[in-house]
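Engineer: coords please:
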Amino acid sequence: MQTEEQGTGTATQKENPLRAEKRRKLDQLKAAGIDPFPHNFERSHKLAEIDAKFSHLEAGDVLESEVVTIAGRLMTKRDMGKASFFNIQDQSGAMQGYVKVSELDEQSQTSFKLIDIGDFVGFKGHIFKTKKGQLSVHAHSFTVLCKSLEPLPEKYHGLTDVETKYRHRHLNLIMDTASRKVFETRSKIIREIRNFLDGRGFLEVETPVLQPIYGGASAYPFKTHHRALDMELFMKISPELYLKRLIVGGFEKVYEVGKNFRNEGIDRSHNPEFSMLEYYEAYTDYNYQMQQFEDLVNHLVQSVKGTLKFEYNGKEIDFTGPWRRLSVFDGIKEYAGVDVEAISDDELFKTIKSKGSTADKPASRGEMIMELFELTVEEHLWNPTFVIDFPKEVSPLTKSHRSKPGLVERFEPMAAKMEIGNAYTELNDPVDQRDRLMEQEKKRVVDEEAQPMDEDFLHAIETGMPPTGGVGIGVERIVMILTNQPSIRDIILFPTMKHKS
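Structural biologist: The predicted structure follows:
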C-alpha cells in the first residue's frame, strides 16, 4: 500500500519543507488543468546552437524575427517585480531566459509561477542580448515539461560529499558540467579506439560474459548459477581465450571493447567491473605490438589533448615517442640496486621482505621477482614505459622468449605509475600450453586466482593457431590520465559501492 509520503498526494508533516512546497505546486498545476508531465516537446535548437549562431550580437541587440523554441532544466530564477530572468541547461550548454509574466497567456503564466529550480521547462521566444552583453531568449510562451519533487543541491556549493557524488551520479551530472565533460571525453576515447582499429582492418567481436570456465587472467571471479541448465557459471575476467579461438578459426585481426568482472578489492585504480580493450593479430609478435600500442595510445592522446605533453595530477607527462623500454631485471637493478640473476631464492625472499612484502613464506621465484618490481620500480615510472621480458612462472599464456631462457615475450606499458595494458607474443605450442595450464591447475590448491584447466581452449590451440600478438588495454586508466582524474570512480558513471546500510 502506498503512503501519502510515497505517492503524489499532499505533503505530510514528516516531509522536507522544500519537497513539500514542490508537491504543493504540483497539485496546483494539476488543479489548473495543466499536465506537469507532457509526453513530448519539439525544440528548434539545442542551447549551444543558439549560442554559436547569435554570439556575435552586440549588447542591446534585439532580433524579434529570430524566434526559437528551447528546453532544459531550470537552474536559477531571479524575480524582479513584473519580470524575471532565469537560466536553463541542456546537455549542450546553458541559456538565459527572460519573461514578463503579463505578456504570457493564462496557462503560461500559471506554469511560470509554479516552477521551481530543478524542473524541466520549455519556452518559445525571440533572441536578444542584454545591455550587459548576455545572450538571452525573451519568452512568448512557457511550458512545464517535468515537475521535480526532489530539491537540487545548493547551486554554489554543489555536491561536497564524495559518497553522494558517486551514489547519486545524476545529481553530480546536473550540478557539475566538468563531470559531464569527463564522461563525454570517455565516450570519445572509446569511439577513437574503434576508429583506429577499424582503420587497420580489425573486426569487432563479442565474447560470452557468462562462461563455464574462466581464464585469460589471474583473478578471482564472480560466480552465478544457471537454473535451467543447473550449472555453475562465471562472469568474464578476460575475453582472451575466446578471442584466440577466433584467430584459430581464421579471423586474423579481432578486437573487443567490453566489461570484465573481477571479484577483488577497490582502490583508486581498481573497480570490480571495468572496461577492457583486447585485440589479437595473426603473424605478429610483441615487438610489432609495442609499436602498434604506442601508435594507438598516442592517437588517443592527440585526439583528446591536441598534444603529447600535458599535465596529469599536477605533473607533466610526455607521451612523445619512442617510449622507453625497460626489462623487468634491468628495472630492479636500476631502482632497487639488486641483480636478481645473481641471488638465490632465499636471498630474494629476504629482499622482498626488506622492501615491505607481507608474504609469510616464499612464492615461486618469478612471483617474488615481480613483487620486488612492484615494490621498488613502478613508483618511478611516470612517463610511458614498456616493461618487457617477464618471468615464465607469471605468464602461463605467453610464448617463451626466443633468446632469454626462463623469460617470456611479454610487455606491460606503464604511465603515471599505473599499468595501462598487458601484451604477449601468444603461446601457440599446444604441448607447452598444456604443461603451463597443468602447472596453474596444481597451484589452485593454494592460489584461487591461478588459471584453471580449459580443455576446450586447448582443443583450439591443438587445432593450430598462427603466430599471434595479443594486447589488452585498461580503458579506465587511459581515461583517468586523459581527463586528469585521480580516481577510477571519477570516470565510471556508476562505480561499485557498498549498500548504504
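Engineer: CA atoms for contacts and neighbours, from now on please.
Structural biologist: Noted.
Engineer: Buried residues of the lengthiest helix in the chain, list them for me.
Structural biologist: Of all segments of type helix in the chain, defined using DSSP state H, the longest is helix 177-199. Within helix 177-199, the residues scored as buried using 16 or more other Cα atoms under 10 Å are 179-180, 182-183, 185-186, 188-190, 192-194, 196-197.
Engineer: Residue 322: which of those is nearest?
Structural biologist: For these, the minimum distance to residue 322 (Cα to Cα) is 19.1 Å, reached by residue 196.
Engineer: Check the gap between the closest one and residue 274 for me.
Structural biologist: In this view, residue 196 and residue 274 are 21 Å apart by Cα to Cα, to the nearest Å.
Engineer: Contacts only, for the spatially closest residue to residue 282 that is not a sequence neighbour.
Structural biologist: What sits nearest to residue 282 in space, not counting adjacent residues and going by Cα to Cα, 6 or more residues apart in numbering, is residue 468, at 4.3 Å. Residue 468 is in contact with 280, 281, 282, 283, 284, 285, 425, 426, 428, counting by Cα atoms under 8 Å, 6 or more residues apart in numbering.
Engineer: Now tabulate the buried residues of helix 177-199 in a markdown table and tack on distance to residue 218.
Structural biologist: Output for the buried residues of helix 177-199, formatted as a markdown table (distance: Cα to Cα, whole Å):
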| residue | distance to residue 218 |
| --- | --- |
| 179 | 33 |
| 180 | 34 |
| 182 | 30 |
| 183 | 29 |
| 185 | 30 |
| 186 | 27 |
| 188 | 30 |
| 189 | 27 |
| 190 | 25 |
| 192 | 29 |
| 193 | 25 |
| 194 | 27 |
| 196 | 29 |
| 197 | 27 |
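Engineer: next up, for comparison:
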Amino acid sequence: MSEEVRNDAATGAETGEQQVNSLFAQRLAKVRELEAAGIDPYGHAFPNTVPIEQVRAEFVAPAEGEYGPEVTVAGRLTARRGMGKSIFADLRDSSGKIQLFVGKSEIGDEAFALFKKLDIGDIVGIKGPTFLTRMGELTIRVHECTLLSKSLRPLPEKFHGLVDVEQRYRQRYLDLICNDESRRILKMRSDIIREIRNFMDSRGFMEVETPMLQSLAGGASANPFTTFYEALNSTMYMRIAPELYLKRLLVGGFEKVYELNRNFRNEGMDRRHNPEFTMMEVYQAYGDCRTMMELIESLITTVAMKVVGTLKIDHGNGKVIDLTLPWRRATYNELCEEKGGADWFKLTPEERIERGKSLGLDVYPGMPDLEVTNELYEKLVEPTLIQPTFVTRIPVELLPLAKGCPDDPTHVDVFELGINGVEVAPAYSELNNPIIQRRRLVEQFEKSKKEGDRMEDKIDEDFLVALEHGMPPAGGMGIGIDRLVMILTGAEAIRDVILFPQMRIRK
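Structural biologist: Presented below is the predicted three-dimensional model:
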C-alpha cells in the first residue's frame, strides 16, 4: 500500500466525518511543517505552462534511451504509487491527465522528501522531459516540482467520483475534479454557446442586452421573482422573458437582434426546470415563423456537427435523437387527435372531460374546454415528441403575442419545436397590430386577474405605445439553451448541464 493510501485510509473505528477531520488535521500539520522549512504551501505564478492535451498532441517518440524536450505543466495530483526510491503519480489539468515519474537520483534527497509529503489533491507545477514507459505510457520525468496549493481536505472516494448525486450539484467543484462525464458535458456547454453566437453573427444578427430588472414582468405567463429597488422606492421583478424589450428594438430600427442570457421564473424545480435558466430570444424583421423554422433547423444542425460531430445523439438505453433534416411538422389539433381520438374536437365539452378522465388526465367537471385540450397536449402529446417535431397552429388563447393564422383567427401562426419530450424553441409570426395586441392583453388580464390586481400593474403600456409607432412584421423565437445542451450532450437532467443549479437550502 502506498504512503498516500495509508495516510488517507479510514480506520474501522472512525466515522466518515471523523476521518475527514483527522486527515484535515494531518494536512494542516504539513502546512505548518512546510512554512517552518521556508516553503510557501500556497505558491506563486508558475509561468509558461502548457495544457497536458497539448503535450500529448505534440509528443514525438524519441530514440530508444533518449528523452523528448522538457515541458512545463501544472495541475492537481490525482494518484500516487510509491516504489522505494521512485514514485509514479498522475497529474490532471482541465485538458487531461499525464503520468509523472519522480526519481530520487533525479531531483535529489530534499526535493524527493518534499514530493513524498505531497497529498492527493495538491496542486503542483512540474518541469521535465517526456518519455514512453515500457508499457507505452507517456510520462514526464520530473526534474522540478513546485508546490502551488496545498489541499487540506481529501478528495472524495479516493478520486473515484462522488456517489451522492446531491453532493455533486452542491459541491460542483468536487464533481468537476472527480467526474470525467461532468467535465465533458459542461465543457461542451461552453462550446455549444460559442458556436451558437458564431452562427448568429454569421447570419447578420446583432447581440444585445436588455434589462433583467423590470418594473413589469411581461413577455410570458409565469410567476416572477420580486425585489425592491431602494433608489426608486419601487417594487421590481427579475425578468421572465426579454421579449417586449427586444420588440422595442424592432420598432427602433434594429432588424435582426438576439439576446442570450438569463431568465428567472419563481416556479418549480425538476429534471427539466431550473428557476434561473438560459434563454436565447431572436427577432427578425420582415420574417415570420417559417423564417424562424429555417433558422432553428440550420442553427441546431450546424452546432451539432461542429461540437458533437454527428446529427445522431445517443441518449443511452437505445434512444437516439436524430437531427437529420427535414424535421416533422404537425398541427396542434392533429397531434391532439392522435392521442385523444379522431373525434376529439367533435365531442361536446362534457364528453371531452369524460374522455380525458378515461385517458388518465387531471380534468374535472366545469374545467374550461381549452384547458382540457391543453392538458391532453401537455400530458400525452408533448412527452412523446422524441424526434424533432414542429407543432404548428396553436389556439390563440394560449399565445396572445402571436399573429393569427390568415385562414383561421382561432389559431395563431406559430410553432413549438419539441425534441426529447420537451419544448425547446417556440416561435411566432409576431403580432404587430397594436389594436389587436391591446385587446388580447386586456382579455388575458380579465381572465386571470385576482382580487387587488390593477391593469396598469400587469399590462406594459409603454410596449403598446411603442407598437403604436409601428413595428415591422417579424419572426421571433425563444430557444431554451439548457434544454438544447441536454439534447446535444445526451444529458437527461437539467442540473447536469448547469454549473451551479439551484438547490434546496439545507436547514
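Engineer: Give me the TM-score for this pair.
Structural biologist: Remark: TM-score between the superposed chains equals 0.93 [TM-score structural alignment, normalised by the length of the first structure]; 487 aligned residues with a Cα RMSD of 2.1 Å.
Engineer: that older thread, so the longest helix of the first structure matches what in the second structure?
Structural biologist: Here helix 177-199 of the first structure aligns to the second structure at residues 180-202, judged by TM-score structural alignment.
Engineer: Mean per-residue distance, that stretch versus the first structure.
Structural biologist: Taking mean Cα distance after the TM-score superposition for the first structure, the mean distance separating stretch 180-202 of the second structure from the aligned residues in the first structure is 1.0 Å.
Engineer: Tell me the gap between that stretch and the middle of its chain.
Structural biologist: 9 Å (Cα atoms, centre = their mean, to the nearest Å).
Engineer: Okay, strands next: where are they in the stretch 351-500 of the second structure?
Structural biologist: 389-395, 404-405, 408-419, 422-429, 474-480 (DSSP state E, counting those that start in this stretch).
Engineer: Do me a favour and get the end-to-end distance for stretch 55-66 of the second structure?
Structural biologist: Where stretch 55-66 of the second structure begins and where it ends lie 17 Å apart, using Cα to Cα.
Engineer: neighbouring contacts of it?
Structural biologist: Contacts for stretch 55-66 of the second structure (Cα under 8 Å, 6+ apart): 68, 71, 130, 131, 132, 138.
Engineer: what do we get in the first structure for the fifth one?
Structural biologist: This points to residue 132 of the second structure. Residue 132 of the second structure maps onto residue 129 in the first structure, by TM-score structural alignment.
Engineer: that older thread, please pull up the equivalent of the residue nearest to residue 282 of the first structure in the second structure.
Structural biologist: By TM-score structural alignment, residue 468 of the first structure lines up with residue 474.
Engineer: Got a quick ChimeraX command for the buried subset of the contacts of residue 468 of the first structure?
Structural biologist: A single ChimeraX command selects the buried members of the contacts of residue 468 of the first structure (16+ other Cα under 10 Å):
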select :280,281,282,284,285,425,426,428
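Engineer: Where do the helices of the stretch 201-350 of the first structure begin and end?
Structural biologist: Taking DSSP state H, counting those that start in this stretch, the helices of the stretch 201-350 of the first structure run over residues 240-249, 286-305, 328-336, 345-354.
Engineer: Let's have the ones you listed in TSV, adding mean neighbour count and distance to residue 168 of the first structure.
Structural biologist: As requested, the helices of the stretch 201-350 of the first structure are exported to TSV (neighbours: other Cα atoms under 10 Å; distance: least, Cα to Cα, whole Å):
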stretch	mean neighbour count	distance to residue 168 of the first structure
helix 240-249	20	34
helix 286-305	17	27
helix 328-336	19	42
helix 345-354	16	42
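Engineer: Adding distance to residue 151 of the first structure, write these out as TSV.
Structural biologist: Listed next are these as TSV, based on distance: least, Cα to Cα, whole Å:
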stretch	distance to residue 151 of the first structure
helix 240-249	47
helix 286-305	35
helix 328-336	54
helix 345-354	54
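Engineer: So which of those helices is nearest residue 42 of the first structure?
Structural biologist: Among the helices of the stretch 201-350 of the first structure, the nearest to residue 42 of the first structure by Cα to Cα is helix 286-305 (32.7 Å).
Engineer: That closest one: how far from the chain's middle?
Structural biologist: How far helix 286-305 of the first structure lies from its chain's middle: 19 Å, per Cα atoms, centre = their mean.
Engineer: and if you look at stretch 278-289 of the first structure?
Structural biologist: 25 Å.
Engineer: Onto which residues of the second structure does that stretch map?
Structural biologist: Under the criterion TM-score structural alignment, stretch 278-289 of the first structure matches residues 281-292.
Engineer: Quick check: end-to-end length of that stretch?
Structural biologist: 11 Å.
Engineer: Run through who's touching that stretch.
Structural biologist: 242-243, 246-247, 250, 255-260, 413-415, 427-430, 472-479.
Engineer: switch to 7 Å and redo it
Structural biologist: Residues outside stretch 281-292 of the second structure that contact it (Cα atoms under 7 Å, 6 or more residues apart in numbering): 250, 255-260, 413-415, 427-429, 472-479.
Engineer: swap in stretch 135-146 of the first structure?
Structural biologist: Contacts of stretch 135-146 of the first structure (Cα under 7 Å, 6+ apart): 36-38, 55, 95-99, 103-104, 108, 111-112, 119-129.
Engineer: do the same with stretch 79-91 of the second structure
Structural biologist: Residues contacting stretch 79-91 of the second structure (Cα under 7 Å, 6+ apart): 2-4, 75-78, 97-104, 120.
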